[in-house]
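Chemist: Structure here, sequence nowhere to be found:
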């Protein structure tokens, strides 16, 4: 990037931005004075509250004041507030709850400016590209606005246009934030366990990704590819011929906003089924694909009526706006499942180590005092109150924990938290009695029981065995939970399990199952009978025969030889059951 232009800046580069603004001190000074003047009243108010001993009683009022101030300061600060709303390591709970209310809606900029930008970006007159364009935007946000248009070929499209002169505004604010990060933490109620400039850099990186519409188009196509076999999820098509880094043209979605509960019912759709689709697709993004939508607010999710050509689809959920996305690597996905397993098993020492692996705790952190704190915070999450479990409860509890221990929320997990809490809030706005665990638990249980990968099979074993002993009740609970998911079919799962038992990889499980069946010097016929009563309706003879033939098709002689020693104990068990 030259010293005289920001146009060549395609990704966040704090050093290049600093070089640019070092040659323009007057612009830096004017913006700094504007920001300082805006924050002066807020900071003086905080100090006055401390002096008068009214910090606690005035905290809610100051939180509202902060939200309003960030809105007035414009796009960068609106995005800062939204990002901070998912950072319990940086902001106290009272401020978090208010910042969640931040909306990135701003007054639209003039349509003639928007159309001029489209023509400049795409090097064509508007009339040659579109047969019609709405006279005013249908939506206006902090970074851009959207028009409804029609191509000459007849397709209805959404024309998304970036705000003019956005890059100078964002880069100047990022420059000032990074410069101020060193001393601002001493004034605001932030948790200082690390260099705040790293937080600014994380934020700047994601913000630059969000304003690159070419990147958003690629994200949409990747997201669509992940859900290609899921007819319940709709992703709009991107029209690359009419797309640039500042203009995005995509398929127009006719649908009902997720908050339109009455409209959804009037369309003949079941609200709880729509919620199920949303929660399940969110879990798939995190635990299967590792590529997730980080901003699933009501304006980005639409409910579409069932297509006549697809009667098996109960309802279709359309995702739009793919600017804020992130990717989880395989190790992170596996560690997330590990953390879930350790939470189920109430193994808090291992859970603390998972937090280290995930970056919530530094590698050199002494986790010994943290383990009892985790148990105190999470001890009843998987107990009798499990049906009342929600992500908001977890974040509220952790927001207190993070000010007593050296926790830090990595950028990826700030986005994950934002995604989960937003989706849960959306679900609760549609149905206040909705319990996210009633959808999430069956999904996770089904994934563990199906064990499509060696990693998932290993984690299932960790759930089913503790201290070398088989946990009969856990297997029964997993089966009960999984069966509450109407899409769960036990037979294919049983077939996968049978194939695994016959494989070399299943040698350990064969040995452990034999020990489990005869441990404590008795045959566990009562436990086996309970399990059989739970699954016998799904395992009818004709389906069992077909499944067995499929499993045996891959059964080698070596596998048979390895499995034969198990037959005698199993015969004894069969006689006992009779």
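Modeler: All right, it came through fine. Keep in mind the model is a prediction, meaning the values are calculated, not measured. Numbering: from 1, shown residues only.
Chemist: Could you use CA atoms for every contact and neighbour count after this?
Modeler: Noted.
Chemist: residues touching residue 333, list them.
Modeler: 286, 287, 288, 290 (CA atoms under 8 Å, 6 or more residues apart in numbering).
Chemist: Could you pick out the longest helix of this protein?
Modeler: helix 25-52 (DSSP state H).
Chemist: Narrow the contacts of residue 333 to those in strands?
Modeler: With DSSP state E as the criterion, strands contain none of the contacts of residue 333.
Chemist: Closest to residue 502 out of those?
Modeler: residue 288 (25.9 Å; CA to CA).
Chemist: Not counting its neighbours along the chain, what's nearest that closest one?
Modeler: residue 333 (7.9 Å; CA to CA, 6 or more residues apart in numbering).
Chemist: Second structure follows, compare the two:
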């Protein structure tokens, strides 16, 4: 069964952390170095499929295949109108070989089932495998899959899929756009080879880790957004394009996930991060992994015993995805879980990407790379399913806030530039600004105040309307929330400071978070020097006070808290202290800015034009 052995070897070749570096190097050749069949035979198959000689369609076809895989091999060619293409030709007599191998595997699994006395029919795995492999034998299906994948992911600019030439494609021949890029195997080799300089190796490592990071994100997009999964994402089918995109090749096998499975997978990732094993079991039931009638209490205890030892760093599992996967699989095998096709594809994809990253950077963590995407989806997608998951995580049964979890969501989500884009003000010059102080303390208050009035803040607004308002006030006046109150003081000081400078001082240097912003005066005539350009975005917090939706939310929160006079007294006192503290800070900054403006030597020096 050489074809199926190749497929298994390709999967294992991405996991040096499991099988070792030497075996990995030996298996990596399976991706691109499978022995080719003769060119004359390949061209004969092409002519049989299209009914005309190769020369009538192509001005050039390479003498040797540029890649050879289990099911076919690829040539580089040029069409008559000058377009560079990849010409994929299927191996001869392949259908007979695949059917034979699947039949042998099915017999073996049936025998294993009897020996192990398993209740589940293991032969179904062979049937599923055979269904996918036989589908890959028809390149017209792959052409349709490629077009479907391209259409589904066209809105995600970092994902690249080649265009198909339908008029040059048939059942055993596929012609597609030539993708120029580096394979993960090449990048890994370059980053570890002693034949290159340290600078070249570091740059190759950077490109490899960027590819892996985008590969993880692409997997999550397929998993949680489009539901259309690439069925064979091994390194031979991935390319890192110079534009920074990740390119996908080989669309012989796609898997379409049901909507309920997508949201169950999203919930499962969140529950793993939060260590909520009982909720994880319910998510696995929704994913059709845990069989109906299974003891939820027993499975919960086993998952807790298996995963309870996982350490967390900044609220995220500080462990490799493969280790968590291994522990879950051990529980799954013991309790006869089902493994739907989409489930195995997702696990294989993420495990393969992590294997590549670990080879270049042993400290890479898939959860750390993936979780910000999950957080952004929960905080910005206004759907009943995502709201249900978010409420389950950040609210308890009494609808009281779990403040530490919401703070974790906001902090983790803000590490993504995409998350900052959705809450960025239209008049800001920078979209990459991260609300983080020089001390490294995450600015939760700033992010919340930017997100609330924005279009994508609807999820957070609905969350505030649903939650117990008194619990939010109680959390805000607690000792644990002192860092949030400090951040709010800075925000209030910013508002007061900019109001003062705009009202009383024109042309003074306004300092915000340690960076200088020059407020122009009429004397500038609209001309700004390089030093006076806006370097840090100044957010318009006044929009919060003008937003009627937020007024309703804040009124509801206060009405809920008024039932507790002691709590309201603490709230008023805390608010008074914050306003006084912010006012003192704002006045101090105004005095400092006035001093800097008055003493700046550039105010008294004449402008001199210097020519080359």
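Modeler: Ah, there it is. From a predicted model like this one, the values you see are computed outputs, not experimental measurements.
Chemist: Drop the TM-score for these two in here.
Modeler: After superposition, the two chains reach a TM-score (TM-score structural alignment, normalised by the length of structure 1) of 0.73; 482 aligned residues with a CA RMSD of 3.8 Å.
Chemist: just to revisit the earlier point, what range in structure 2 does the longest helix of structure 1 sit on?
Modeler: Alignment of helix 25-52 of structure 1 against structure 2: no match, by TM-score structural alignment.
Chemist: Aligned to residue 122 of structure 2, what sits in structure 1?
Modeler: So residue 122 of structure 2 corresponds to residue 196, using TM-score structural alignment.
Chemist: Which residue ranges of the stretch 451-578 of structure 1 form strands?
Modeler: For the stretch 451-578 of structure 1, the strands defined by DSSP state E, counting those that start in this stretch cover 465-466, 469-470.
Chemist: and those as JSON lines, adding mean neighbour count and distance to residue 253 of structure 1?
Modeler: Formatted as JSON lines, these follow (neighbours: other CA atoms under 10 Å; distance: least, CA to CA, whole Å):
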{"stretch": "strand 465-466", "mean neighbour count": "16", "distance to residue 253 of structure 1": "48"}
{"stretch": "strand 469-470", "mean neighbour count": "16", "distance to residue 253 of structure 1": "51"}
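Chemist: how about those in a markdown table, adding distance to residue 440 of structure 1?
Modeler: Converted to a markdown table, the strands of the stretch 451-578 of structure 1 look like this (distance: least, CA to CA, whole Å):
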| stretch | distance to residue 440 of structure 1 |
| --- | --- |
| strand 465-466 | 22 |
| strand 469-470 | 25 |
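Chemist: Distance from the longest helix seen in structure 2 to the middle of the chain?
Modeler: Looking across structure 2 with DSSP H, the single longest helix is helix 565-599. Counting by CA atoms, centre = their mean, to the nearest Å, helix 565-599 of structure 2 is centred 40 Å from the centre of its parent chain.
Chemist: repeat for stretch 378-398 of structure 2
Modeler: 19 Å.
Chemist: Next: stretch 34-52 of structure 2.
Modeler: The answer for stretch 34-52 of structure 2 is 40 Å, by CA atoms, centre = their mean.
Chemist: Just the buried positions in it, please.
Modeler: Residues 34, 36, 39, 42, 43, 45, 46, 47, 50 are the ones in stretch 34-52 of structure 2 that count as buried (16 or more other CA atoms under 10 Å).
Chemist: Just the closest of those to residue 183 of structure 2, please.
Modeler: residue 34 (16.2 Å).
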